[in-house]
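# pasting the sequence and the predicted coordinates here, then a few questions.
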Amino acid sequence: MSKSDVKKSLDVANKSAQDQIDTLKAQLEQLLKDRINPALLDVAERADNAVANAREIKDVQLHNAEARVRARPIAAVLISAVIGFIAGRVSK
């Protein structure tokens, strides 16, 4: 085999490998575009909804706790004192 034949064979192999890489790259880009990106967007939207729901629940619970404390301030103070006493005893 001559030097030019080897060079031609290497060029053909290089071209074939580059074509395969380009094909795989195009397939990967298409996969990302068609499958992965929409799935990630859906997950992000669900996460945003979950965070919004959690904030709403937190706000409602906070409002309920404030309403209970305002309705019965003496009971709230006594309950807080008992919880503080128990926490103090447990932490020793």
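Perfect, thanks for sending it. Being a predicted model, the structure only gives us computed values, none of them experimental.
# only C-alpha atoms for contact and neighbour calcs from this point on.
Fine.
# tell me which helix or strand comes right after the strand or helix carrying residue 53.
Per DSSP states H and E: residue 53 is located in helix 37-71. Using DSSP H and E, the helix or strand that follows helix 37-71 in sequence is helix 73-91.
# show me what the helix holding residue 53 is packed up against.
helix 73-91 (3 or more C-alpha pairs under 8 Å, 6 or more residues apart in numbering; DSSP states H and E).
# need the contact partners of the helix it packs on.
Identification of contacts with helix 73-91 by C-alpha atoms under 8 Å, 6 or more residues apart in numbering yields 68, 69.
# use this one as the comparison:
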Amino acid sequence: MIVHIAAGDLEAARAIWHERQLWHAGKSFPPGTRADRWRLQLAAVAEPLMAGDRPALAKILHDWEAANVRGTELEPYWEPTPFPLER
């Protein structure tokens, strides 16, 4: 789903969102598990994905990207670049 969002294919991302949301709806998962990470990602992108809000989706992806690099040895070399979604 995230790859489709980054690539700008929002229809494909929506299809995956709907499929995964049905499985996750109304359930709780132990923190840090794969299922819990999916639940958090689904919740984070739900509104802008359904609205087709590309700038909001790009901000979410850039925030996630920065969070993954922050504090690592790659951080001094990392430079954010636009996703195809933004072109």
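Thanks, I have it. No experiment lies behind these values; they were computed from the predicted model shown.
# and the TM-score between these chains?
TM-score for the superposed pair, counting by TM-score structural alignment, normalised by the length of the second structure: 0.25. Supporting figures: 33 aligned residues with a C-alpha RMSD of 3.3 Å.
# centre of the chain to the helix holding residue 53 of the first structure, how far?
With C-alpha atoms, centre = their mean, to the nearest Å as the basis, helix 37-71 of the first structure stands 16 Å off its chain's centre.
# over to stretch 7-23 of the first structure?
On C-alpha atoms, centre = their mean, the centre of stretch 7-23 of the first structure falls 40 Å from the chain's centre.
# may I see the buried residues of it?
In terms of neighbour count (16 or more other C-alpha atoms under 10 Å), stretch 7-23 of the first structure has no buried residues at all.
# and the helix holding residue 53 of the first structure with helix 73-91, angle?
Orientation check (axes from the mean of the first three to the mean of the last three C-alpha atoms, to 10 degrees): helix 37-71 of the first structure against helix 73-91 gives 110 degrees.
# now residue 5 of the second structure: which helix or strand?
Short version, using DSSP H and E: residue 5 of the second structure is in helix 2-7.
# packing partners of that helix?
Helix 2-7 of the second structure packs on helix 10-24, helix 54-69, going by 3+ C-alpha pairs under 8 Å, 6+ apart.
# in JSON lines: the ones you listed, plus distance to residue 45 of the second structure.
Listed next are these as JSON lines, based on distance: least, C-alpha to C-alpha, whole Å:
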{"stretch": "helix 10-24", "distance to residue 45 of the second structure": "9"}
{"stretch": "helix 54-69", "distance to residue 45 of the second structure": "7"}
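# okay, these in a markdown table with mean neighbour count next?
Listed next are these as a markdown table, based on neighbours: other C-alpha atoms under 10 Å:
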| stretch | mean neighbour count |
| --- | --- |
| helix 10-24 | 15 |
| helix 54-69 | 15 |
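# can you say which of the ones you listed is nearest to residue 40 of the second structure?
With respect to residue 40 of the second structure, and counting by C-alpha to C-alpha, the nearest of these is helix 10-24 at 10.2 Å.
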